[in-house]
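J.: Give the three-dimensional model of this entry:
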Amino acid sequence: MAFLVLKIDVDTLEGTYKGVPNLVQILRKAGAGATFLFSLGPDHTGWALRRVFQRGFLKKVSYTSVLKHYGIKTLSYGILLPGPDIGAHAASQMCAARDSGFEVGIHAWDHVYWQDNVRTRERRWTIAQMEKSYSRFVDIFGEEPRTHGAAGWKMNECAFYQLDAWKIRYASDGRGHSPYRLILNGLPLNHVQLPTTLPTLDEALQLNGLHTHNIVNYLLSLTQDDRVDNVFTLHAELEGRKFAPILEQLLAGWRAQGHILVSMADYYTTLNLGLLPSHPIEWGKVSGRVGRLIIQPTKC
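T.: Predicted structure coming up:
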């Protein structure tokens, strides 16, 4: 049997308020483990509309129906409305997920601000953003974070070093095919990267011929080999709301294929750490995603 790791990115206040409780119910009903990664500071989702000028963004908007899934209020945060503080308004929903038995970790302080800036920012900016999220996490959960998953799958060298400084043992900050350690300045880091291996729903829906009625079969076709572990990233704003029926079908399909649905923490305990490969930081394109992301080098 193979492991199917469920990693949940929570980007917005609305996703935390409504998507997270829905996902908790769906996952508990399915007997699935999962890791919730929270955006802990201001919700500036509206700033993302600036990407309308980036090649490929309008195509993504047309397929994922951003307005329908996020709502006009959320898309106004940072533009027409001040960005609400997610951690200050939705701490109870975050704690309820943890108290229901799910792993919790850090996604970002300000999701859009991090995603749009981190690749080119210096150490001071990077550490300031990360320390804000760390402090808020401790305030909310009363414990130090054990894992991290970068907003937009974007990081920089200082951010990776900071994960080691926090004594994070495993994180999921990029895209790839299998667990590995990063090499910086010729030396491997201590923490293990568990990259997202499967396309997200919004990415897959941009492929020709795929729609909500056949997307489940497509994703299940990618996980037919029950000897191969995978990490699937879902979003509280999508699978926790309009795409909830699709998620329920996926969970049932993965169970039928023989996969064990687990959190990042559970998966990490199964790894033989001494046999993991090491790779340098690499940036690349992912089909259906705008911009360049942290990627793992392709298998030989």
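J.: make it CA atoms for all contacts and neighbour counts henceforth
T.: Noted.
J.: show me where the stretch 101-250 of the chain has helices.
T.: For the stretch 101-250 of the chain, the helices defined by DSSP state H, counting those that start in this stretch cover 111-117, 123-141, 157-165, 201-204, 215-221, 244-256.
J.: chain center to the fourth one, what's the gap?
T.: Relative to the centre of its chain, helix 201-204 is centred 13 Å away, using C-alpha atoms, centre = their mean, to the nearest Å.
J.: Quick one: list the elements packing against it.
T.: Applying 3 or more C-alpha pairs under 8 Å, 6 or more residues apart in numbering; DSSP states H and E, one finds that helix 201-204 contacts helix 57-64.
J.: just to revisit the earlier point, ok, which of the helices of the stretch 101-250 of the chain comes nearest N272?
T.: With C-alpha to C-alpha as the criterion, N272 lies closest to helix 157-165 of the helices of the stretch 101-250 of the chain, at 19.2 Å.
J.: Now show me the structure for the sequence below, then we'll compare the two:
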Amino acid sequence: MGEQAKEQLKSILQESHEIGIGPFLPASWRRNAAYADEVFTRNDLMQSLEAFQHLFDSPPSFFGAVDWQVNPHLLKLEEELGFNHACDVRGKMAFLPSLQDVSSGCIQIPTTLPTINELLANPSVNEHNVHEFLFAVSQRVLPNGEVFCVNAEQEGIERLVIMERIIVMWKGSQWEFKTLGELVQSIGNDKPPWHQVGWAEVAGHAGHVAMQSLKVV
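T.: Predicted structure coming up:
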């Protein structure tokens, strides 16, 4: 993708959007990451990092784990590699993560909202009203706002009409759009709390996902 769509990818940065990396082999990561060792995790990240730097001549600012699948080696590497932030888990507010006795100083910005696919698993929701359900869920007042995860192939193509509807509703409300980096900047010098990372089931989603859990005191 980096070679075939080089100019399109570079134009994303030119439009002031933020670009980070995910796993180099997403399907393998989805199947194996939760139980993977340090070698698997490092090899995948380094391949992704190398591909990004070859394309942009600069390091990525963040990492986002596919399907919210993580392990303690990932958290350690995110701090070691100097990512500004990560978006690997589900939750409700920015935090510093701890998993299996491994703590990371790389701040986690969790996904807070359900995906469109998850909402559509509800019998009451369909392609014509899913944007209304998503808008209703997004009206909570959370410490760092809401974070929504979209997929380029689905929301960007197949469900573009749905995305246009929800964007119109959001822009017409009291909320504003931010990149994850801008969200981190808005936190300022206030150190986020430490939280454990656990595993949980999410309605409409197959399998378990990494989830922001108990606060570490």
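J.: Quick TM-score on the pair, please.
T.: TM-score of the superposed chains, computed with TM-score structural alignment, normalised by the length of structure 2, equals 0.92; 214 aligned residues with a C-alpha RMSD of 1.8 Å.
J.: before we move on, the earlier item: among the helices of the stretch 101-250 of structure 1, which comes closest to A236 of structure 1?
T.: Nearest of these (C-alpha to C-alpha): helix 244-256, 9.4 Å.
J.: Which residues outside that closest one are in contact with it?
T.: Here helix 244-256 of structure 1 makes contact (C-alpha atoms under 8 Å, 6 or more residues apart in numbering) with 4, 23, 26, 30, 212, 216, 219-220, 223, 238-239, 260-261.
J.: Where does whatever helix or strand comes next after it end up in structure 2?
T.: With elements assigned by DSSP states H and E, the helix or strand that comes after helix 244-256 of structure 1 is strand 260-262. Mapped onto structure 2 using TM-score structural alignment, strand 260-262 of structure 1 spans residues 176-178.
J.: Max pairwise distance over the contacts of helix 244-256 of structure 1: which two?
T.: Farthest apart among the contacts of helix 244-256 of structure 1 by C-alpha to C-alpha are T212 and I260. That separation is 24.4 Å.
J.: Point out the one among the helices of the stretch 101-250 of structure 1 that comes closest to G101 of structure 1.
T.: It is, among the helices of the stretch 101-250 of structure 1 and with distance given as C-alpha to C-alpha, helix 123-141, at 13.2 Å.
J.: Summarise which helices and strands that closest one is packed against.
T.: Against helix 123-141 of structure 1 (3+ C-alpha pairs under 8 Å, 6+ apart) you get helix 91-99, strand 103-108, helix 157-165.
J.: So which residues make contact with that helix?
T.: Applying C-alpha under 8 Å, 6+ apart, the set of residues contacting helix 123-141 of structure 1 from outside is 39-41, 87, 91, 95, 105-106, 108-110, 114, 118, 143-145, 158-159, 162.
J.: Any quick PyMOL command for the buried ones out of those residues?
T.: Selecting only the buried entries of the contacts of helix 123-141 of structure 1 in PyMOL, with 16 or more other C-alpha atoms under 10 Å as the criterion:
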select buried, resi 39+40+41+87+91+105+106+108+109+110+114+118+144+145+158+159+162
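J.: for the spatially most central residue of structure 2, what are its contacts?
T.: Closest to where the C-alpha atoms of structure 2 average out (C-alpha atoms, centre = their mean) is C87, at 3.7 Å. Going by C-alpha under 8 Å, 6+ apart, C87 of structure 2 touches F62, F63, G64, A65, Q108, I109, P110, T111.
J.: wait, what's in contact with I8 of structure 1?
T.: Contacts of I8 of structure 1 by C-alpha under 8 Å, 6+ apart are A34, T35, F36, L37, T233, L234, H235, A236.
J.: List the contacts of the fourth one.
T.: L37 of structure 1 makes contacts with K7, I8, D9, V10, V104, G105, I106, H107, H148, G149, as judged by C-alpha under 8 Å, 6+ apart.
J.: again with the second one
T.: Under the criterion of C-alpha under 8 Å, 6+ apart, the contact partners of T35 of structure 1 comprise L6, K7, I8, F102, E103, V104, G105, S263, M264, A265.
J.: Now the last one: closest residue in space, sequence neighbours ignored.
T.: Here the nearest residue to A265 of structure 1 in space, its sequence neighbours aside, is E103; by C-alpha to C-alpha, 6 or more residues apart in numbering that works out to 7.2 Å.
J.: how close does the alignment partner in structure 2 of the one you found get to H85 of structure 2?
T.: In structure 2, the residue paired with E103 of structure 1 according to TM-score structural alignment is E18. The gap separating E18 of structure 2 from H85 of structure 2 is 12 Å, by C-alpha to C-alpha, to the nearest Å.
J.: ok, whatever residue of structure 1 lines up with S58 of structure 2 - contacts?
T.: With TM-score structural alignment as the criterion, the equivalent of S58 of structure 2 in structure 1 is E143. Contacts for E143 of structure 1 (C-alpha under 8 Å, 6+ apart) come out as F137.
J.: let's go with 7 Å and repeat that
T.: Contacts for E143 of structure 1 (C-alpha atoms under 7 Å, 6 or more residues apart in numbering) come out as none.
J.: go on, C149 of structure 2?
T.: Contacts of C149 of structure 2 by C-alpha under 7 Å, 6+ apart are T111, T115.
J.: roughly how far apart are the aligned residue in structure 1 for it and T126 of structure 1?
T.: Counting by TM-score structural alignment, C149 of structure 2 corresponds to T233 in structure 1. Counting by C-alpha to C-alpha, the gap from T233 of structure 1 to T126 of structure 1 is 24 Å.
J.: Neighbour count for T212 and I260 of structure 1, which is higher?
T.: I260 (20 against 12; other C-alpha atoms under 10 Å).
J.: Identify each buried residue in whatever helix or strand S213 of structure 2 lives in, please.
T.: Using DSSP H and E, S213 of structure 2 falls within strand 208-215. Of the residues in strand 208-215 of structure 2, V209, A210, M211, Q212, S213 count as buried by neighbour count, 16+ other C-alpha under 10 Å.
J.: What helices and strands are in contact with it?
T.: Packing contacts for strand 208-215 of structure 2, counted by 3 or more C-alpha pairs under 7 Å, 6 or more residues apart in numbering; DSSP states H and E, involve strand 194-201.
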